[in-house]
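K.L.:
Generate a structure from the sequence data that follows.
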Amino acid sequence: MLRFRQKPLPLEAEKFLIEFGAGKTKNTGNLYRAALHHFYRFLSQSKMDLAHLRIQNINEFDEDLARHNLKFVTRRANIQQVHKYLRWLESKQVLRDGFSKDLFPNYQPQFIKGNQAKLPELAERFLEVMSVTRKLNTVKGHRSGLRTFYKRHWQTGRPAYKIEREDIDQFLIDLKTNGVDHNQRAARIANLRLYLDWLYDHRALKIHPDDLIRKTDFPRRDKLLPKPFPVEVDLEIQKRLQQSSDIDHLGILLMRRCGLRVGEMRDLSVDCVGEDLSGNWFLKVPLGKLHNERIIPLDPVTVDLIHKIKNIRANFPEPGTNTHYLISNPFGKRRSRTHFAAVLQDITKDLAIPGKVNLHRLRHSFATSLLTAGMSLSAIKDLLGHNDIRMTLNYAAITQEKLRNEYFAALSKIQEQYNVTSYRVKKPDLVEGMNQSFYEAQRYIKKYVDEIGNTDPDKLRRLLGRLMTLRQEFSDLLKLKIQS
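P.N.:
Sure, this is the predicted structure:
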């Protein structure tokens, strides 16, 4: 833990803590105070003025905390708390407008819970009914989409259920403006349509949903291929994770070695590993995204990894339950998906990786490495828990090494089967060609005479004799020409 002699905080920081601490627990206030002490210590040691901070200085602050052995989750919380403090200074006009945005360009205030729109009563009822048959994450996705819709709708001043076509138009524009990709936009529109159908069925919506959301509103879905990490990057990530004793790092390594989704890794119970009568170890993956359980065989290295996790995990159930999860924080509570995503970002921050870094690419690397090694698609389908072989076929499309080997093997067979013999082109002989022409002329003359008849034989013989004499003279001339 970072130890230092606490110096008094600036007056602005004390005002922030007083204003922010109203209604908060004492422990929360202490965490913010500690974060600000770390921040001002860093500014002092770096001889840096607050007003001249740049985005690279935030990264340097994170590295400074890491050098003092603060864990990633603590460093992340410190930076978030400093960010909130900088936004407060900006609101008090101590810092210029846009200052915090320059330091944290990826911050999206519309996704902060306090900034999201409150949902009307029937929308909450709709989500409650949906939760009976849908998974919690599905319901959360619908809630997020409805909040986005109603945040704009409330600005019109109309009642919650008086929805018109112009509201849908604005919703579509907002999705596009916020950079939501085609597939996500299509899903958000479909979710909103489901809500409108429900309102119409319950006589809360007067306009038919077909008149509000049309088929042409749905963008064409992008068919994306899996994006595994490059082999050298994949190996480096695994190496870094293996060298760590942090339970979050080991959980991500378990994802990679077993091809798990992040939700499946979070849901693993402490007794997820079993042994059959033959002494073979296996991992029982709980119900996940596609509502199916599956068994994954474990190699000795992965078995040792799970034992290592069990030795360092907290021996507490998740608060409010009796379930002991394999991967949890020191109090037995599971980490969030965004937490694990941020941990992977931290592990790979100094690696040159094409494309976005996300946890699901580890699963893609797992599948493509097995396919490249020669495992059948049907076996990989079972390991990944796919319901349809067409989902697994996507990996075959991007397994370049296997494709390349099969392509060149096919070319080799074609070359053996259709071996084209190379013939030497003979240079034409002018003398031989000329002689052949005279002989052909002599043959046609004789044929013509035979057909018409009544020709003087002596005259024909003299004509053919002159033709042969001419042939000989041409032949002698060409030979001299070639020799010269």
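
K.L.:
rest of the way, CA atoms for contacts and neighbours
P.N.:
Fine.

K.L.:
can you count the residues close to the residue nearest to Gln345 when sequence neighbours are not counted?
P.N.:
Spatial nearest neighbour of Gln345, excluding adjacent residues (CA to CA, 6 or more residues apart in numbering): Val357 at 6.7 Å. By the criterion of other CA atoms under 10 Å, Val357 has 18 neighbours.

K.L.:
so Val357 sits in a helix?
P.N.:
No: the assignment for Val357, made by DSSP: H, G, I helix; E, B strand; the rest coil, is coil rather than a helix.

K.L.:
And it, how far from Leu403?
P.N.:
According to CA to CA, to the nearest Å, Val357 stands 25 Å off from Leu403.

K.L.:
quick one more, to check against the first:
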Amino acid sequence: MNNDHWISTFLEAKVAELGAAKNTQMAYARDLNSFSHWATTKAINFETIKRVNIEDYLVDCDTEGLATSTRARRLSAIKQLYRFAFEEGWLTEDPSIRIKGPKQPKRLPKTLEVVEVDRLLSAARTTGRTEADRLRNNCLMELLYATGMRVTELVGLPVSSARGNPQMLLVIGKGSKERMVPLSPPARMALAIWLESRDAAESKDQAKGDPPSKYLFPSRSKSGHLTRNRFYMLIKELAVSGGVEPSKVSPHTLRHAFATHLLANGADLRAIQTLLGHADVATTEIYTHVLDERLRELVFEKHPLSNKRV
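P.N.:
Next comes the predicted model:
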């Protein structure tokens, strides 16, 4: 088999076994195609590659100035490819098994103070060209902060999940895994108001012959719903309107704020893991470090003796 066949078969297996999302498939494809192109320039193929070849590739990636995270991700893709090939019997040994990835410095996720989130929520209620835009923006932000959903989960919500004034939403996460997330009273109210506006607008569109949308936040995009990129730009607009530093704000920082604020108010780490849809609690534990760091900063900034010589 040539390299392309290896990659396509591996990706098909990822989809079949793990339900890998389209973005995940594309990321694997990019990284493995890069490795394949490098191997081709060296006149070697995946079947004959040795450990030293993979290490040479990683050195070349470092020489190119690729970030540590990028190199680690590419090695992860290569390791998964060769593990798959070994399990399928294509190889008698895995040449990548003993290769260690580059050490990555621990970076704490950016988060927001409660007052900054309040400003964003207030801005969402008043930002938008039309009343419908403002109602949609308010609903998006209330849902995001109330549930900690990933942006792809939020913009792709089916409208059926919002019917009946629900107290919880069913969310389809990574790997098509389902989880339930509770809604706060403000989020439920924003959802009910937006749904009324959305349905009224859709009724008018259907009278013109347009088909109904299955999404809670429909749009004329190819996907049929509000896109991740549009929501990213929207949240930056809300930051400017709300007087919050735009560089601090992204859909993911709202997810981090959701988790950090819950933890600061005594929520159980396992409960936060479930709400965020993390497969491993170790991923959720990063928020304990965020909280510890914020507490240290608070002492250094607010303690009366922090700026005095001892």
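
K.L.:
Kindly provide the TM-score of these chains.
P.N.:
Overlay of the two chains. TM-score (TM-score structural alignment, normalised by the length of structure 2): 0.70; 277 aligned residues with a CA RMSD of 4.0 Å.

K.L.:
quick one: the residue nearest to Gln345 of structure 1 and Val343 touch, right?
P.N.:
No: at 10.9 Å, Val357 of structure 1 and Val343 do not qualify as touching, with contact defined as CA atoms under 8 Å.

K.L.:
now for Leu370 of structure 1: what does it line up with in structure 2?
P.N.:
Leu370 of structure 1 maps onto Leu262 in structure 2 when the alignment is built from TM-score structural alignment.

K.L.:
Would you double-check that its match falls in a strand?
P.N.:
No: under three-state DSSP, Leu262 of structure 2 falls outside any strand and is assigned helix.

K.L.:
Next, count neighbours for the residue nearest to Leu276 of structure 2 when sequence neighbours are not counted.
P.N.:
In space, and not counting its chain neighbours, Leu276 of structure 2 is closest to Gly148: 6.2 Å by CA to CA, 6+ apart. Residues within reach of Gly148 of structure 2, counting by other CA under 10 Å, total 24.

K.L.:
again with Gln242 of structure 1
P.N.:
For Gln242 of structure 1, the neighbour count with other CA under 10 Å is 16.

K.L.:
Quickly note the distance from the equivalent of it over in structure 2 to Arg220 of structure 2.
P.N.:
In structure 2, the residue paired with Gln242 of structure 1 according to TM-score structural alignment is Arg125. Note on Arg125 of structure 2: its distance to Arg220 of structure 2, by CA to CA, is 23 Å.

K.L.:
Could you pull out the helices in the stretch 251-400 of structure 1 for me?
P.N.:
262-266, 300-312, 337-347, 360-372, 377-384, 389-398, 400-417 (DSSP state H, counting those that start in this stretch).

K.L.:
Quick one: closest of those to Leu224 of structure 1.
P.N.:
Of all these, the one in closest proximity to Leu224 of structure 1, counting by CA to CA, is helix 389-398 (8.8 Å).

K.L.:
With structure 2 overlaid, how far apart is the closest one on average?
P.N.:
Once fitted to structure 2, helix 389-398 of structure 1 is off its aligned match by 3.7 Å on average (mean CA distance after the TM-score superposition for structure 1).

K.L.:
Could you pull out the buried residues of that helix?
P.N.:
Buried residues in helix 389-398 of structure 1, counted by 16 or more other CA atoms under 10 Å: 392, 395-396.

K.L.:
Repeat that for stretch 151-160 of structure 1.
P.N.:
Neighbour-count burial for stretch 151-160 of structure 1 flags 151, 153, 160 (criterion: 16+ other CA under 10 Å).

K.L.:
cool, stretch 66-73 of structure 2 as well?
P.N.:
Across stretch 66-73 of structure 2, burial judged by 16+ other CA under 10 Å covers 68, 71-73.

K.L.:
any idea how far Ile353 of structure 1 is from the residue nearest the centre of structure 1?
P.N.:
The geometric centre of structure 1, computed from its C-alpha atoms, lies nearest to Lys227 (CA atoms, centre = their mean), at 5.3 Å. Distance, Lys227 of structure 1 to Ile353 of structure 1, by CA to CA: 11 Å.

K.L.:
Would you state the helices of the stretch 101-250 of structure 1 in chain order?
P.N.:
Using DSSP H, counting those that start in this stretch, helices in the stretch 101-250 of structure 1 cover 121-130, 136-153, 165-177, 182-201, 209-212, 231-242, 247-258.

K.L.:
tilt between the longest one and helix 165-177?
P.N.:
An angle of 160 degrees separates the directions of helix 182-201 of structure 1 and helix 165-177 when computed by axes from the mean of the first three to the mean of the last three CA atoms, to 10 degrees.

K.L.:
Rebuild the helices of the stretch 251-400 of structure 1 as TSV, extending it with distance to Arg143 of structure 1.
P.N.:
Converted to TSV, these look like this (distance: least, CA to CA, whole Å):
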stretch	distance to Arg143 of structure 1
helix 262-266	19
helix 300-312	35
helix 337-347	18
helix 360-372	23
helix 377-384	29
helix 389-398	28
helix 400-417	40
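
K.L.:
if we can go back for a sec, residues contacting the match of Leu370 of structure 1?
P.N.:
Neighbour list for Leu262 of structure 2: Ile272 [criterion: CA atoms under 8 Å, 6 or more residues apart in numbering].

K.L.:
Recalculate using a threshold of 7 Å.
P.N.:
For Leu262 of structure 2, no contacting residues are found, by CA atoms under 7 Å, 6 or more residues apart in numbering.

K.L.:
Kind regards, and thank you for your time.
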